[in-house]
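Colleague: prediction below, plus the sequence it came from.
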Amino acid sequence: MKSSDTYKAIGLMSGTSGDGLDIAHCTFRRTATWSFVIDKASTVPFPVDLGRRLGGSHLLSGEELALLDVDFGSWMGKCVRQFCQENKLTPDLVASHGHTVFHQPHKGMTLQIGSGWTLSQESNCTVINDFRSLDVSLGGQGAPLAPVGDHFLFPAYDFCLNLGGISNVSMMHNGKRAAFDVSPFNLLLNELARKKGLPYDRGGKMASAGTVNTTFLNQLNSVGFYQKEGAKSLGREEMESVFLPLLNQQEDTIENLLATLITHYTEQISKVIHHHPTIQTNKLLVTGGGAYNDYFIKQLQQRLGTMTEVVVPAPSIVEFKEAVIFAFLGVLKMNNEINTFGSVTGANRDSSGGVLYKPQGPAF
């Protein structure tokens, strides 16, 4: 990419929660190890119409989906251009996660939209997107991708737990990085909160007022996903076919259902941590919107006990860690270095995923 070991990159992340686009401009430096600084970061809410189209993207016709691909790429590109102009930034590259429409790795297919060509032209930046497809073609899950960032950028932690729409965890196991989706998270919690007219259960206050429904808890713990071993991932398909129908058939108060979900999540996450012990006292880094659910954090720490310290970092890391990591994956791709671990995804080898788009003309 260039002779210097300092790189400036923007990461774009729009996750399964579907609330907006995270933009993080980072400076990465490589000496004996990698380090990073978040220079500027912000979240741009989706315009109402765009958010609605993205939320229903899996139901669109082929033509409508192709148009949304272009429109979303164009909107992201304009957001990047404005972000850079306002903050006087000149990134070396923009790395975009895109919006996941379909994720069916068992069929060799995954689709994240947000046209790289359009994003590149609108932002006038080099763009890298489609980070998952190569890994899926190599027999992997195409997810999770964050563990490469966990490995190089957050080595002080034994476990990295991200709590977005879905919870996923990353750790070292038998000398290799291992990671997988653990359970749903905000997708189900927010679904219940909306029935109370709220976007989410702030701090877990409603959940803390509820009582666990043991029948519902047993049903959740019996879901087939939890019986799978090795690399595994959750997507919209499992939410719609398994978890949401199970949630919607419950006849109980919102508070009790929220309390049950919190208990379910702490059980599943603690099970993973306890099955992958380290010699020293474990440190568990918690990021993503769920890190602000104080009731969940308290319940998780209580279930894990004194041998594991639950760490909630500064808000900039909580909110933008995934965007930071995608920026980092883009840097690795530009250097033709591994940015996807086969040991994590189940692919037959490590790979350097992503597709490169270069604009015509000068950068900012």
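Modeller: Perfect, I can see it now.

Colleague: contacts and neighbour counts: CA atoms only from here.
Modeller: Will do.

Colleague: how many other residues sit next to Gly210?
Modeller: Other residues within reach of Gly210 by the criterion other CA atoms under 10 Å amount to 16.

Colleague: go on, Gly197?
Modeller: Gly197 is flanked by 8 other residues according to other CA under 10 Å.

Colleague: could you do Ser183 as well?
Modeller: Residues near Ser183, counting by other CA under 10 Å: 23.

Colleague: alongside the first one, take a look at this:
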Amino acid sequence: MMLTAIGLMSGTSLDGVDVALIETDGKRVKAFGPSGYRPYTEKERDLLRQALAEAVNLPQRDARPGILPEAERVVTLAHAEAVASFTAQHRIAREDVDIVGFHGQTVLHRPAQKMTVQIGDATALARAIHIPVMHDFRAADVAAGGQGAPFVPVYHRALAQSLEREGPMAVLNIGGVSNITYIDGADTLIACDTGPGNALLDDFMYRVAGQPYDCEGRMAAQGHADEAWIARALQHPFFVRPPPKSLDRNDFAALALRDMPPADGAATLTAFTAAAIARIVPLLPKAPQSWIVAGGGARNLTMLRMLRERLAPATVEAADALGWSTDAIEAQAFGFLAARGLKGLPLSYPATTGVPIPMTGGLIARP
């Protein structure tokens, strides 16, 4: 039975809430619906940055000390506003939506301590939008010993099934953290985080230029990457660990640049992200012949150029070129995952998160 699902995603880049409608039975995608976006205000972003800093020492996943209750309220309200404006704009009746997939805002991801924390009040959201909400997708995986990330691979596989391509391919999502899904036919599905995505670059741009990100990679295009700094950064032990593996947004925060002109700093951090992605290739069964890039990084033309240089001779193309939605793909994925969760289908697998057995997940909050 096909379900109509709305997916919501607020990623580690802290830019805003993505919304997307999808028709699916949890195994294949029947149709893409419209998508939308509700940006965070600068005040909301500042609050979330503070929440990230304060969440580092959380004693347990349901604790909400300090600024976190206010941050959770803001996240919930932003998601409710996103759904309300999206359904009104596209004239979608709430009774026509079967489920909403609500990821929440990750403020801490420490799978080694069996801790993953996404703030957002699903019960309050369900009451506000009058639609059932599936949430807390990652907790069961982490509790069972999995990495709890990445969670989008099953959706990437559903999308890739429509492409008739030779050889292995990789779907690369560059959000705050970068992650890949490695697909080789119907049977082989491997996934992991590869290292920093936009987080280090975004934080640098905010610090040196007061900008939330490097638009189209223009700042990086004017600079020169410090290859010696990149070589030192790549000595981090994360890069030699085999998949599955995952990261917290702030795991590389200590690598902040010092005393470097803004353009050179942007170029260095962009090149570091591309180099970190390339480091996963020797750890895969075979080198991917094609790469499809989604997430905010797909809009960064300098990032795409650097990826093509480091991943040659493989092809590298933005997801939009295939008719996929670069911006909405993660929101679509959580609509897809919500449909899978309703049907009791696995959301994660041993080769995607390291969980011992295929795991279902998600909790349902009803209006």
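Modeller: Cool, got the structure. The structure presented is a predicted model; accordingly, all values stated were derived computationally and were not measured.

Colleague: what's the TM-score here?
Modeller: The TM-score (TM-score structural alignment, normalised by the length of the first structure) is 0.88; 346 aligned residues with a CA RMSD of 2.3 Å.

Colleague: which parts of the stretch 151-300 of the first structure are strands?
Modeller: Shown for the stretch 151-300 of the first structure, the strands assigned by DSSP state E, counting those that start in this stretch span residues 159-163, 166-173, 176-184, 282-287.

Colleague: tell me the residues of the second structure aligned with the first one.
Modeller: Read that as strand 159-163 of the first structure. The alignment of strand 159-163 of the first structure onto the second structure (TM-score structural alignment) spans residues 170-174.

Colleague: chain center to that stretch: distance?
Modeller: Distance of stretch 170-174 of the second structure from the chain centroid (CA atoms, centre = their mean, to the nearest Å) equals 10 Å.

Colleague: before we move on, what about stretch 78-90 of the first structure?
Modeller: 23 Å.

Colleague: chain neighbours aside, what residue packs nearest to Phe137 of the second structure?
Modeller: With sequence-adjacent residues excluded and distances taken as CA to CA, 6 or more residues apart in numbering, Phe137 of the second structure is closest to Gly362, at 4.2 Å.

Colleague: what's the counterpart of that neighbour in the first structure?
Modeller: Following TM-score structural alignment, the counterpart assigned to Gly362 of the second structure within the first structure is Gly354.

Colleague: burial count for its match?
Modeller: Taking other CA under 10 Å as the definition, Gly354 of the first structure ends up with a neighbour count of 25.

Colleague: doesn't Val127 make contact with it?
Modeller: No. Gly354 of the first structure is not in contact with Val127 according to CA atoms under 8 Å; the separation is 9.6 Å.

Colleague: which residues does the counterpart of Gly197 of the second structure in the first structure contact?
Modeller: Using TM-score structural alignment to pair residues, one finds that Gly197 of the second structure aligns to Phe185 in the first structure. If you count contacts by CA atoms under 8 Å, 6 or more residues apart in numbering, Phe185 of the first structure has them with Leu163, Gly164, Gly165, Ile166, Ser167, Tyr265, Gly290.

Colleague: nearest spatial neighbour of Phe185 of the first structure, skipping sequence neighbours?
Modeller: With CA to CA, 6+ apart as the measure, Ile166 is the residue that lies nearest to Phe185 of the first structure, at 4.7 Å, once sequence neighbours are left out.

Colleague: what do we get in the first structure for Arg45 of the second structure?
Modeller: Under the alignment (TM-score structural alignment), Arg45 of the second structure maps onto Gly51 of the first structure.

Colleague: now do Tyr213 of the second structure
Modeller: When the first structure is aligned by TM-score structural alignment, the residue opposite Tyr213 of the second structure is Tyr200.

Colleague: mind listing the helices for the stretch 101-250 of the first structure?
Modeller: 116-123, 133-137, 147-153, 186-194, 205-208, 214-221, 236-238, 244-248 (DSSP state H, counting those that start in this stretch).

Colleague: now those helices as a markdown table including distance to Leu285 of the first structure?
Modeller: Below are those laid out as a markdown table (distance: least, CA to CA, whole Å):
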| stretch | distance to Leu285 of the first structure |
| --- | --- |
| helix 116-123 | 32 |
| helix 133-137 | 26 |
| helix 147-153 | 10 |
| helix 186-194 | 18 |
| helix 205-208 | 22 |
| helix 214-221 | 24 |
| helix 236-238 | 25 |
| helix 244-248 | 28 |
